[in-house]
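[1] Attaching a predicted model along with its sequence, questions to come.
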Amino acid sequence: PPDYWGGDRNQVKEKFGTAVVAVDASTGKAKWVYQIVHHDVWDYDLPSQPVLYDIKNAQGEKTPVLIQTSKTGNIFVLDRRTGKPVTEVEERAVPTSPAAEGEHLSPTQPFSVGMPTIGVDPLTEKSMWGVTTFDQLYCRIMFKDSVYLGPFTPPSEKPYIEWPGLLGGMNWGGISIDENTGMMFVNDMRMPLRMQLVKKEDTRKFNVSTDEVPGFMGTIRPQVAGIYGGVKIDILQSPLGVPCNTPPFGSMSAIDLNTQKLVWQVPLGTVQDTGPLGIKTHMPIPLGMPTLGGPTSTASGLVFFAGTQDYYLRALDSATGKEVWKARLPVGAVAAPLIYKSPATGKQYVVISAGGMSHSPDVGDYIIAYALPDSITQK
């Protein structure tokens, strides 16, 4: 079905769309279903895998849970035996108008209030940002000329803002958990989109066939089913190509699963390999850039991450988020780092696959391993 219009969805699609499903491996039948977004018309699918973990209560009793991140910035903790939330979830009223023609939106959506929400502070005209006064003014004009009613702004034929948007929030890569401390680590992306539904007869204005898939941003994404031929998607950004929202555009967060509290949050990445109009600044300004990929934590108190717009593999102190080491990569990486120990020598390695960061012209095909010098490991 089309991502941004759901007027003709059947009951099966309504039940299983944007949901976590537990399947009985012996029968293939669903044991339970927990829906993260009702009647999803925002492309808020669940791009990262759920993570299994056991949470202890004050008496030391364990509850087997499943932790699912989402593009909406909500983190859901479910009892994996039943699919019921372990932390508090509220069904809150959300806007149902202005709705697209033939649409029927859900009047409520689940909000995981028992866990921290990551990277989705509401946008305002005042929060529009720019490198210069002129592009900040441009961003404010674009904001005022768009419909924005929160994270579930109804898609329509009038330009509307989707935030956190189909990019997230929390996207690829998932989370990493230090089981010794109960600390969970997750990265996010903060990039609002300006979108607009386009009827089939109007797609000719954009010279796009509904049988072809053009570039992702700044054009029409075709939708064959339904009354709309596609959706126009643009990053909400200034003429210089800089996002309109206030930085950071990406961060790493640490959450204590024992208390469900945010422990620290730090911006990730610099503008070194990006810049206005696609020109690299070569300046390591730690603005915090959009991230893709996932973190990998260690029992020794480190969090490795490579999915930033600048080309580095980094190690953060898991207790504070402070950067303690980094290595330059030939191109960007969206893979999670892999950590393994050689069975022959007992030496530990960190490996990263680097093929190029999204929206970057620099691509490659590298697998790079790092290790501490023998002079250190043998002490």
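    Received, thanks. Numbers count the residues shown, from 1 in each chain.
[2] only C-alpha atoms for contact and neighbour calcs from this point on.
    OK.
[3] wait, isn't residue 328 in contact with residue 313?
    Yes. Residue 328 is within contact range of residue 313, at 6.6 Å (criterion: CA atoms under 8 Å).
[4] the more surrounded of the two?
    Each of residue 328 and residue 313 has its neighbours counted (other CA atoms under 10 Å); residue 313 has more, 24 against 12.
[5] Could you measure from that one over to residue 11?
    45 Å (CA to CA, to the nearest Å).
[6] Residue 22 now?
    Applying CA to CA to residue 22 and residue 11 gives a distance of 18 Å.
[7] what does residue 341 give?
    Taken as CA to CA, the span from residue 341 to residue 11 is 49 Å.
[8] same deal with residue 261?
    37 Å.
[9] Which one's more surrounded, those two?
    Using other CA under 10 Å, the more surrounded residue of residue 261 and residue 11 is residue 261, with 14 against 9.
[10] With adjacent residues omitted, what lies nearest to that one?
    In this structure, residue 261 finds its nearest non-sequential neighbour in residue 255, 5.6 Å apart by CA to CA, 6 or more residues apart in numbering.
[11] since we're on that neighbour, how many residues are nearby?
    20.
[12] biggest helix in the chain, by residue count?
    helix 133-144 (DSSP state H).
[13] Put this next to the first one:
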Amino acid sequence: MTSDPVALTADLIRCPSVTPEEGGALVLLEKLLSEAGFTCTRVDRNGISNLFARWGAGANGRTFGFNGHTDVVPLGDRAAWTVDPFGAEIKDGFMYGRGATDMKSGVAAFAAAAIDFVTDTPPDGSVVMAITGDEEGVATDGTVALLDWMDANNERIDHCLVGEPTCPNNMGEMMKIGRRGSMTAYFTCKGVQGHSAYPHRAKNPIPAMAQLMARLAAHELDQGTDHFDASTLAVTTIDTGNPANNVIPAETKSTVNIRFNDVHTSDKITEWLRAEADKVAASTGIEIDMRVQVSGESFVTPPGELSALIAKAVKAETGITPEASTSGGTSDARFVKSHCPVVEFGLVGKTMHQVDERVEVVQIEQLKSIYTKILQDYFA
């Protein structure tokens, strides 16, 4: 059997599945996978659509899983697109459309590979696909909902591959064996409003905020670890919203974003942030409130069976041994890692989230071949 991943990518791009809309993408996949013998279950939660598909009973042998998403980011400036964002137009060897790279091509490649594999060479084991419609959004009811449902229904995956685009420039050059943690801290400094000509009658929160941001930005969190670069902290905004040049404001706000490695946990970093804020509050007399949002903890799947399996398949198809990296932002692998070992491998991601997002057609076919070899070697 030969399933066409290019045609499937095009069909998925034509589904306008901008987060949190399902757009028909999971309906299409459910029909396709059901016809190929997969048992499909919609795991929808709080208006978010998700799909769990299993081939094989799961009682004997191992279970290999794929994870991915069909939701896409908004178009941005529609007038800036030179093609229909949902048209899946092919020109000069590229397929254009929102989600072409991130990551409808990846989903199409692993779905096509899995369908052909279980049809042509049924394995002694199971193949699972956990596909969400909530990766580009807040991600609370997507892969998390699928994993919750799996726990409640005694479903398991032994090893998982997330099909996110992982290669910076050339097909095959990088896989992700982990990700940095990500968290954001929101600070509010509260003073007393007053006339700028009489600063002794007011309490200006801006110098306190500037002092706090300078302390945080100057601090070295670490120097990196075996698998991670050094953690980073970026001050992303300082906002006072004061239109008057003769008024000392009552409050000012700021935000910092931290990407951290496996030296840290979000709890420990939160403790440090709070301690720094308390020091500045004590020295300035300014009240400082803090709120923290954690997107995910750092994690790593140490090089071993799974990464070696993927590297072997990638090299066989591309001639390149992929670097095992932990660079980049977050992905749903941060949730899967609590269930089983997980590694990410996918296409070149240079145009993801951009206007005129596009993918080389030949790469979609290569990716299906890589995923097919991974399945063949895993169940050999």
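    Everything's here; your move. Predicted model, so just to flag it, every value in this text is computed and none were measured.
[14] what's the TM-score for these two chains?
    The TM-score (TM-score structural alignment, normalised by the length of structure 1) is 0.24; 152 aligned residues with a CA RMSD of 6.8 Å.
[15] which secondary structure element contains residue 238 of structure 2?
    Element membership for residue 238 of structure 2, per DSSP states H and E: strand 232-239.
[16] Check what contacts that strand and list those residues.
    Contact partners of strand 232-239 of structure 2, identified using CA atoms under 8 Å, 6 or more residues apart in numbering, comprise 213, 216-217, 221, 252-260.
[17] I'd like the next helix or strand past that strand.
    Downstream of strand 232-239 of structure 2 (by DSSP H and E), the next one is strand 247-248.
[18] list the helices and strands that following strand packs on?
    strand 194-195 (3 or more CA pairs under 8 Å, 6 or more residues apart in numbering; DSSP states H and E).
[19] The helix or strand just after the strand it packs on: which residues count as buried?
    Counting by DSSP H and E, the next helix or strand C-terminal to strand 194-195 of structure 2 is helix 205-218. Neighbour-count burial for helix 205-218 of structure 2, counted by 16 or more other CA atoms under 10 Å, picks out 205-206, 208-209, 212-213, 216.
[20] so which helix or strand takes in the closest residue to residue 309 of structure 2 other than its chain neighbours?
    Of all residues not flanking residue 309 of structure 2 in the chain, residue 374 sits nearest, at 6.5 Å (CA to CA, 6+ apart). In the assignment (DSSP H and E), residue 374 of structure 2 maps to helix 361-378.
[21] Identify each buried residue in that helix, please.
    Using 16+ other CA under 10 Å as the test for burial, helix 361-378 of structure 2 gives 361, 363-375, 378.
[22] which of those sit farthest apart?
    Spanning the widest gap among the buried residues of helix 361-378 of structure 2 are 361 and 378, at 26.3 Å by CA to CA.
[23] about what we covered before: quick one: residues contacting the residue nearest to residue 309 of structure 2.
    Contacts for residue 374 of structure 2 were tallied using CA under 8 Å, 6+ apart; they are 309-310, 313.
[24] let's see it at 10 Å
    For residue 374 of structure 2, the contacting residues are 64, 113, 161, 306, 309-314, 368, 380, by CA atoms under 10 Å, 6 or more residues apart in numbering.
[25] List the ones among the residues you listed that fall in helices.
    Using DSSP H, the contacts of residue 374 of structure 2 in helices are 113, 306, 309-314, 368.
[26] Give me the distance between the closest residue to residue 360 of structure 2 other than its chain neighbours and residue 6 of structure 2.
    Of all residues not flanking residue 360 of structure 2 in the chain, residue 94 sits nearest, at 4.4 Å (CA to CA, 6+ apart). With the distance defined as CA to CA, residue 94 of structure 2 ends up 11 Å from residue 6 of structure 2.
[27] and if you look at residue 295 of structure 2?
    Residue 295 of structure 2 is 33 Å from residue 6 of structure 2, by CA to CA.
[28] Which one's more surrounded, those two?
    Applying other CA under 10 Å to residue 295 of structure 2 and residue 6 shows that residue 6 carries more neighbours, namely 21 against 18.
[29] Could you verify my assumption that that one touches residue 113?
    No. Using CA atoms under 10 Å as the test, residue 6 of structure 2 is too far from residue 113 to be in contact (11.9 Å).
[30] which neighbours do those two share?
    Common contacts of residue 6 of structure 2 and residue 113, defined by CA under 10 Å, 6+ apart, comprise 365, 368.
[31] what kind of secondary structure is residue 13 of structure 1 in?
    With DSSP: H, G, I helix; E, B strand; the rest coil as the basis, residue 13 of structure 1 sits in helix.
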